[in-house]
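> kindly generate the corresponding structure for this input.
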Amino acid sequence: MELKRRFTVLLLGLLMLFPGTSLAELDNSKGVLVSLGDSITSGYNLANPESEAFPYLINKDRYHVQNLGVPGWTSGDLLQALLFDETYKEAISTANVITLFIGSNDFLQALKLEDILRNPSLFDPEKMEKDIQEATDVFSKNLKQIMNIVQSDSSASIILYTIYNPVISDESFLWELVYFIADEMIKDLNNNIISNYHSPHNSVEVVDAYSVFSRNQASYIITGDIHPNAAGQQQLADLAITALLKPITGEELSEENVLDTDVDLLDDENDTKTKKEKTNINEEKEQDKELFSLKTPYFNKFMDTFVLVTKYEYFTYFVAGFVGLFILWFLVAIRKRKKKRRAI
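Okay, the predicted model is just below:
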């Protein structure tokens, strides 16, 4: 008892000498990493989310992780939490680093991918693009408010992820079409993220999950799912680790991480060739649009995608096979006609 009493007195004396220091700060010098997002952030469908989800893989020896990702959340849900939930308000105010991965559910709810998986006949490209465009507009407004709140209430460095395409194509015509339409819509969402938040005037680093996952979905997404597997989560963590190696000031994206979009984020000197290629591609698209002069803008975008798909060799084989069958049918028909004439 006497030993315990002396220890208590000593502890109180230390607190009197350092009144502004908490016990937690005396015991631990790690920073705080707060992760905001949806099921991707929470590690949904992983065997061990608390060790495999990407927030826990980001310099784990340097940060205490507060994972506030919630499965199913849209940008609207996160905005409401930041406005009214004290847990979220307190978390961002004490954070040293904040990761933000949101928007996938905004897109998926508009895409209705699960419904299409169950019943491909529900695939309606015109309605799909209209729904996704509306979702893109809502997402843009929500993200603007989310970023305003986070930047005004926190001095933390912010790592903002672009959205990856979750569609795994089996290279059939239908799924290549779904993949391309989804890809075009996701590029629109990511253009908004890059153009509005990746600038030298703020403490935001936009990291490019889209490019990492593009055409690598089978390697980084759980089979039969839309969520990252352990390898995919590690890729997301690596993006943040790389970003944290330098001061986060919103510098330009490196050339290998720039999306193949109409947003020009490269230096003029090194981008001359890229600009010319983009110009040629855009001219080809405009020529293709003239062939399908329908009044519906969503259908025009669908036709852009259709033209891209027709350039794939798989479609060429399909057309060649169809033409071959037609010629065979034609020759058989002629032969039958000749036999009838001889019989007469």
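
> going forward, measure contacts between C-alpha atoms and count neighbours the same way
Fine.

> contact partners for Asp288?
303-304, 307 (Cα atoms under 8 Å, 6 or more residues apart in numbering).

> tell me what the helix ranked longest in the chain is packed against?
In the chain, with assignment by DSSP state H, the single longest helix is helix 313-343. Other helices and strands packing on helix 313-343, by 3 or more Cα pairs under 8 Å, 6 or more residues apart in numbering; DSSP states H and E, are absent; none qualifies.

> neighbour count, distance to Asn45 and secondary structure added to the contacts of Asp288, as JSON lines?
As requested, these are arranged in JSON lines below (neighbours: other Cα atoms under 10 Å; distance: Cα to Cα, whole Å; DSSP: H, G, I helix; E, B strand; the rest coil):
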{"residue": "Met303", "neighbour count": "20", "distance to Asn45": "36", "secondary structure": "helix"}
{"residue": "Asp304", "neighbour count": "20", "distance to Asn45": "35", "secondary structure": "helix"}
{"residue": "Val307", "neighbour count": "16", "distance to Asn45": "36", "secondary structure": "helix"}
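
> next, the structure of the following sequence, for comparison with the previous one:
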Amino acid sequence: MRKIFKLAVLTIVMSLLFTTGVSAKEDNGKKSFVALGDSIPFGYNLSNSNNNATARVAFPYLIGKEGDLRVRNLGVPGWTTGQLLEAVKNDEKYRQALHHADYVSLTIGSNDLLDALAAAGSPNGGGLMEEIGKRKTFENISNIVKEVNQLSDAKVVVYNVYNPFPAGTDLHNLGDTILPLINGKIFATVPTVMHADAYTAFGDNQAIFILGNDIHPTEEGQEILSAIGLEALGLTE
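As a prediction, this is how the structure comes out:
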């Protein structure tokens, strides 16, 4: 009787170990998606945790769910292109994540633009482009992509900058004046990777895609970012 009991216990233990091993293997077998950027992939103001953690409704997780991918969301609110470049070059957490990545998204530059616009005081007279030049925005984006390519063979998608300001306002018109130039330079800087055109996707639908009195995407806006990312990465059926 005691031998039968021991055999039953051993069988249960082995069954549990085998089941756990299979689950881990299945999870590890998924391809990896790493999201680099600022508050947009972070999902700022969409979570109920006072922005202490990334929001699960942010587009990296939507891409991960649709593409059956393991997601590493490394978006940091407020970051500029210079800060992200520093991280991918010197932060081991970023470098290890990228080393194992199969897909990478890059959503960065909005904070550079806002800082440059504040410093220039006006988009006219070349002042804005001069301020962007001081921040090395386009050069930084190029170098981030180069660093990613050195660390892995991942497919990379770069998002451009959407217009966050309500349609019909002076700020919206300003955005439509300067963003085509900015976005053209962003994509021209990284011609060898996939491009996700957030500017065109959002269009004049800020009332739907942007949070009220904010510049960050709504859940619907995050869904749009997910859709264009999936398409650019070839993850749609």
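
> make CSV out of the contacts of Asp288 of structure 1 and add distance to Gly76 of structure 1.
As requested, the contacts of Asp288 of structure 1 are exported to CSV (distance: Cα to Cα, whole Å):
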residue, distance to Gly76 of structure 1
Met303, 31
Asp304, 31
Val307, 35
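
> any idea which of these is closest to Gln66 of structure 1?
Closest to Gln66 of structure 1 out of those is Asp304 (43.0 Å), distances taken as Cα to Cα.

> trace the closest one over to structure 2, please.
Under the alignment (TM-score structural alignment), Asp304 of structure 1 pairs with no residue of structure 2.

> show the contacting residues for Asp304 of structure 1.
Counting by Cα under 8 Å, 6+ apart, Asp304 of structure 1 touches 285, 288-289.

> please repeat the previous calculation with a cut-off of 10 Å.
Shown in contact with Asp304 of structure 1 (Cα atoms under 10 Å, 6 or more residues apart in numbering): 180-181, 184, 284-286, 288-289, 292, 298.

> with Asn216 of structure 1 instead?
Taking Cα under 10 Å, 6+ apart, we find Asn216 of structure 1 in contact with 165-166, 168, 232.

> what's the counterpart of it in structure 2?
Per TM-score structural alignment, Asn216 of structure 1 is aligned with Asn205.

> may I see the buried residues of stretch 75-90 of structure 2?
Neighbour counts over stretch 75-90 of structure 2 (16 or more other Cα atoms under 10 Å) mark 75-77, 79-82, 84-85, 88 as buried.

> in helices only, show me the residues you listed.
Residues of those located in helices (DSSP H): 81-82, 84-85, 88.

> quick one, what contacts the alignment partner in structure 2 of Ile168 of structure 1?
The equivalent of Ile168 of structure 1 in structure 2 is Pro166 (alignment by TM-score structural alignment). By Cα under 10 Å, 6+ apart, the contact list for Pro166 of structure 2 reads 172-173, 204-208, 210, 212-215.

> hmm, which of the residues you listed are the buried ones?
Neighbour counting with 16+ other Cα under 10 Å marks 172, 204, 206, 210, 215 as buried within those.

> what helix or strand is Thr41 of structure 1 on?
In the assignment (DSSP states H and E), Thr41 of structure 1 maps to helix 39-42.

> ok, average deviation of that helix from structure 2?
Superposing on structure 2 and averaging over aligned pairs (mean Cα distance after the TM-score superposition for structure 1), helix 39-42 of structure 1 comes out at 0.4 Å.

> show me what that helix is packed against.
If you count contacts as 3 or more Cα pairs under 10 Å, 6 or more residues apart in numbering; DSSP states H and E, helix 39-42 of structure 1 packs onto strand 31-37, helix 49-52, strand 63-69, strand 97-101, helix 104-111, helix 230-244.

> with distance to Leu325 of structure 1 as extra columns, can I get the ones you listed in a markdown table?
Shown next, in a markdown table, are these (distance: least, Cα to Cα, whole Å):
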| stretch | distance to Leu325 of structure 1 |
| --- | --- |
| strand 31-37 | 52 |
| helix 49-52 | 52 |
| strand 63-69 | 54 |
| strand 97-101 | 50 |
| helix 104-111 | 36 |
| helix 230-244 | 44 |
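
> read off where stretch 71-80 of structure 2 ends up in structure 1.
By TM-score structural alignment, stretch 71-80 of structure 2 lines up with residues 65-74 in structure 1.

> what is the end-to-end distance of that stretch?
22 Å (Cα to Cα, to the nearest Å).

> quick one on the thing from earlier: which one of the contacts of Asp288 of structure 1 is nearest to Leu100 of structure 1?
Asp304 (31.7 Å).

> how near is the closest one to Ser140 of structure 1?
Distance from Asp304 of structure 1 to Ser140 of structure 1, counting by Cα to Cα: 24 Å.

> can you check Asp238 of structure 1 too?
26 Å.

> report how many residues lie close to the closest residue to Asp27 of structure 2 other than its chain neighbours.
Leaving aside its chain neighbours, Asp27 of structure 2 sits nearest to Arg70 (7.7 Å; criterion: Cα to Cα, 6 or more residues apart in numbering). Neighbour count of Arg70 of structure 2, defined by other Cα atoms under 10 Å: 21.

> ok, Arg70 of structure 2 - contacts?
When contacts are counted by Cα under 10 Å, 6+ apart, Arg70 of structure 2 touches 27-34, 60-61, 63-64, 101-102.

> skipping its backbone neighbours, what lies nearest Pro77 of structure 2 in space?
Nearest to Pro77 of structure 2 is Ser39, by Cα to Cα, 6+ apart, at 3.8 Å.
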